[in-house]
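Participant: Test case, fold it:
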Amino acid sequence: MPANQLAVVTGASTGIGLELARCCAQVGLNLVIAADEPAIERVAVDLRRLGGSVEPVETDLATTEGVDKLCAAVEDRPIDALLANAGVGLGKAFLDQDFGRIRHVVDTNITGTLYLIHRIGNEMLRHKSRRILITGSIAGFTPGSFQAVYNASKAFLDSFSFALREELRDSGVTVTCLMPGATDTKFFRRAEMMDTKVGTEPKHGAYEVAKAGFHAMLRGEADIVTGLKNKIQTTVANITPNEMVAKQHRKMAEPGTAKT
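Facilitator: Modelled structure (predicted):
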């Protein structure tokens, strides 16, 4: 992508989103970055050192008002790349979870993401050579016992990205789905999963994951699963009965499975 084009990155205050924003800045893209916490202001200061303009927007993308606030910050500037990364997780058994937090997962990962892509995607259709990156997950291949709502939300996004890509096939707008596995971010701590095996085991670095997704987006690829282990895991999940996969996931995500 030529320098000075505009990219919008959501969930950019930490983790994969922060590193996706860094990838954009490193190639000279101007940025509008969004997150639901004040740390997004500090991130903007850091990214500006790479040379481009960076506008931070603190907003809750789980709400239509929050998405509208982000779009208002963009104003009438054409968006060349949308990196829809905002998402939250939630561990523990479904019936033990607070329903407000359950709904927040759905509203952030699914509803807010759909609304943002619907708004910006319609603007992108007016132009050519536009790119959308959606952060899905290999979790979408697995019935996620003790992460049931989160995994289901990622299954939705994985599926949606392929469908949208086909609908836009001849439009000049490409859709790429980044499907990482467990990544070294604040995700598991925020999801209250630090007493689980998956929460405490070694993970891929966020920058390596983001870089792979960013370059897959630039190439216009349909999807990318990062890491050999994750590629094997998705292949196995596709041919294993769902009941068995859910049992295997319990061993990773059930509270109390962390090694001591």
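Participant: C-alpha from now on. contacts and neighbour counts both.
Facilitator: Will do.
Participant: Tell me where this protein has helices.
Facilitator: 15-26, 39-48, 64-74, 99-106, 113-124, 148-167, 187-190, 197-200, 206-218, 228-239, 242-253 (DSSP state H).
Participant: Indicate which one of these is closest to residue 93.
Facilitator: Counting by C-alpha to C-alpha, residue 93 lies closest to helix 148-167 out of the helices of the chain; the figure is 7.8 Å.
Participant: what's the angle from that closest one to helix 99-106?
Facilitator: Helix 148-167 runs at 20 degrees relative to helix 99-106, counting by axes from the mean of the first three to the mean of the last three C-alpha atoms, to 10 degrees.
Participant: Now do helix 148-167 against helix 113-124, angle only.
Facilitator: Using the same axes, to 10 degrees: helix 148-167 against helix 113-124 is 20 degrees.
Participant: and helix 148-167, what does it pack onto?
Facilitator: Of the remaining helices and strands, those touching helix 148-167 by 3 or more C-alpha pairs under 8 Å, 6 or more residues apart in numbering; DSSP states H and E are helix 99-106, strand 130-135, strand 173-179.
Participant: Make TSV from the ones you listed and add mean neighbour count to it.
Facilitator: Converted to TSV, these look like this (neighbours: other C-alpha atoms under 10 Å):
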stretch	mean neighbour count
helix 99-106	16
strand 130-135	25
strand 173-179	27
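Participant: Following up with a second sequence; could you model it the same way so I can compare the two?
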Amino acid sequence: MSDNAPANGLAVITGASTGIGYELARCAAQDGYDLVIAADESRIAQAADDLRQVGGAVEAVEADLSTVDGVDRLMERIEADGRSVDLLMANAGRGLGKGFLDQDFAEARKVVDTNVTGTIYLVHQIGNHMRARGKGRILLTGSIAGFMPGSYQAVYNGTKAFINSFSFALREELKDSGISVSCLMPGPTETEFFKRADLMDTSVGQAKKDDPAEVARIGYDAMLDGEGDVVSGWKNKLQAAVANVTPASMLAHQHAKMAEPGSGAK
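Facilitator: Here you go, the predicted model:
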């Protein structure tokens, strides 16, 4: 890590090897922040090399953020240089398609542990440091999926409903602390999420998706502005608004049409 840190300080981004997380890290690098980026795959090292071309120091941490040990490993790297975190972008997430009873439970649990347990543990750790300083910005990556029951993505949508709710609650708790909490709620985005979640044979997997760079920029700017939440894209805004007034049973039926295995061929 650089001895002469830029005035903007340090940004920590999880799930930053590809997709929205990588683009969030790029936004921070362009603003002059030093970075600590983390993911559970070796490609995080290549992401760090690419981001160093933008400017600033970049530290890559390969760790399984679904585990307490993985989060602790990331925290040890962050704290090794005695620097304070100015921006935390908790973006690490995992999806899983197919019917719940057809899923391997270990994989379903990893979705919960990554999207919920590991995320809130990291926020708890860094958030306490921010509160002690009276300064900091936190961005959590939720999803418009959190607004609807996710038939054939039941566990994933449930975890995003948790993150959406958690972010608003934490924001209220910290409103007078000098810390802002924002929630980015993207819709389907052109990342490796759908391939990794085994959703490529579904309607949503094959549909046109949003640009991760645009989604990340919207979320990053909202965080810097201290906004509570932002839904990226007008179609997603409309879908979120409709979801708020549509019965849950109907939403679950509509979601099944998008995410049911084989629906992409119908």
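Participant: Quick check: TM-score for this pair?
Facilitator: The TM-score (TM-score structural alignment, normalised by the length of the first structure) is 0.98; 259 aligned residues with a C-alpha RMSD of 0.9 Å.
Participant: and the helices and strands packed on helix 148-167 of the first structure as TSV, adding distance to residue 23 of the first structure?
Facilitator: Output for those, formatted as TSV (distance: least, C-alpha to C-alpha, whole Å):
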stretch	distance to residue 23 of the first structure
helix 99-106	26
strand 130-135	13
strand 173-179	14
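Participant: So for residue 195 of the first structure, which of those sits nearest?
Facilitator: Nearest of these to residue 195 of the first structure, taken as C-alpha to C-alpha: helix 99-106 at 18.9 Å.
Participant: what span of the second structure lines up against that closest one?
Facilitator: The alignment of helix 99-106 of the first structure onto the second structure (TM-score structural alignment) spans residues 105-112.
Participant: right, so of the helices and strands packed on helix 148-167 of the first structure, which gets closest to residue 51 of the first structure?
Facilitator: Taking C-alpha to C-alpha, strand 130-135 is the member of these nearest to residue 51 of the first structure, at 22.0 Å.
Participant: From residue 74 of the first structure, how far off is residue 129 of the first structure?
Facilitator: 19 Å (C-alpha to C-alpha, to the nearest Å).
Participant: Burial check on the residue of the second structure sitting at the aligned position of residue 183 of the first structure, number of neighbours?
Facilitator: Counting by TM-score structural alignment, residue 183 of the first structure corresponds to residue 189 in the second structure. Residues lying near residue 189 of the second structure (other C-alpha atoms under 10 Å) number 21.
Participant: my read: residue 189 of the second structure touches residue 207, true?
Facilitator: No: counting by C-alpha atoms under 8 Å, residue 189 of the second structure does not reach residue 207; the two are 9.9 Å apart.
Participant: In the second structure, what range does stretch 20-31 of the first structure match?
Facilitator: The counterpart of stretch 20-31 of the first structure in the second structure, using TM-score structural alignment, spans residues 24-35.
Participant: Distance from the chain centre to the matching stretch, please.
Facilitator: 16 Å (C-alpha atoms, centre = their mean, to the nearest Å).
Participant: ok, and for that stretch, which residues are buried?
Facilitator: 24-29, 32-35 (16 or more other C-alpha atoms under 10 Å).
Participant: just to revisit the earlier point, ok, average deviation of the match of helix 99-106 of the first structure from the first structure?
Facilitator: Comparison of stretch 105-112 of the second structure with the first structure after fitting gives an average deviation of 0.3 Å (mean C-alpha distance after the TM-score superposition for the first structure).
Participant: Show residues contacting that stretch.
Facilitator: 66, 93-96, 155-156, 159 (C-alpha atoms under 8 Å, 6 or more residues apart in numbering).
Participant: how does it look with 10 Å?
Facilitator: 65-67, 93-97, 100, 113, 115-119, 153-156, 158-160, 197 (C-alpha atoms under 10 Å, 6 or more residues apart in numbering).
Participant: Check stretch 237-246 of the first structure too.
Facilitator: Under C-alpha under 10 Å, 6+ apart, the answer for stretch 237-246 of the first structure is 138, 141-146, 148, 231, 234, 236, 248-249.
Participant: Now list the buried members of those.
Facilitator: 138, 141-146, 148, 231, 234, 249.
Participant: farthest pair in those?
Facilitator: Farthest pair in those, by C-alpha to C-alpha: 146 and 231, 22.1 Å.
Participant: Run a quick neighbour tally on residue 49 of the second structure.
Facilitator: Applying other C-alpha under 10 Å, we find 14 residues neighbouring residue 49 of the second structure.
Participant: thinking again about what came up before, is it possible to get CSV of the helices of the first structure that adds distance to residue 55 of the first structure?
Facilitator: Converted to CSV, the helices of the first structure look like this (distance: least, C-alpha to C-alpha, whole Å):
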stretch, distance to residue 55 of the first structure
helix 15-26, 11
helix 39-48, 7
helix 64-74, 8
helix 99-106, 25
helix 113-124, 17
helix 148-167, 27
helix 187-190, 24
helix 197-200, 32
helix 206-218, 20
helix 228-239, 34
helix 242-253, 37
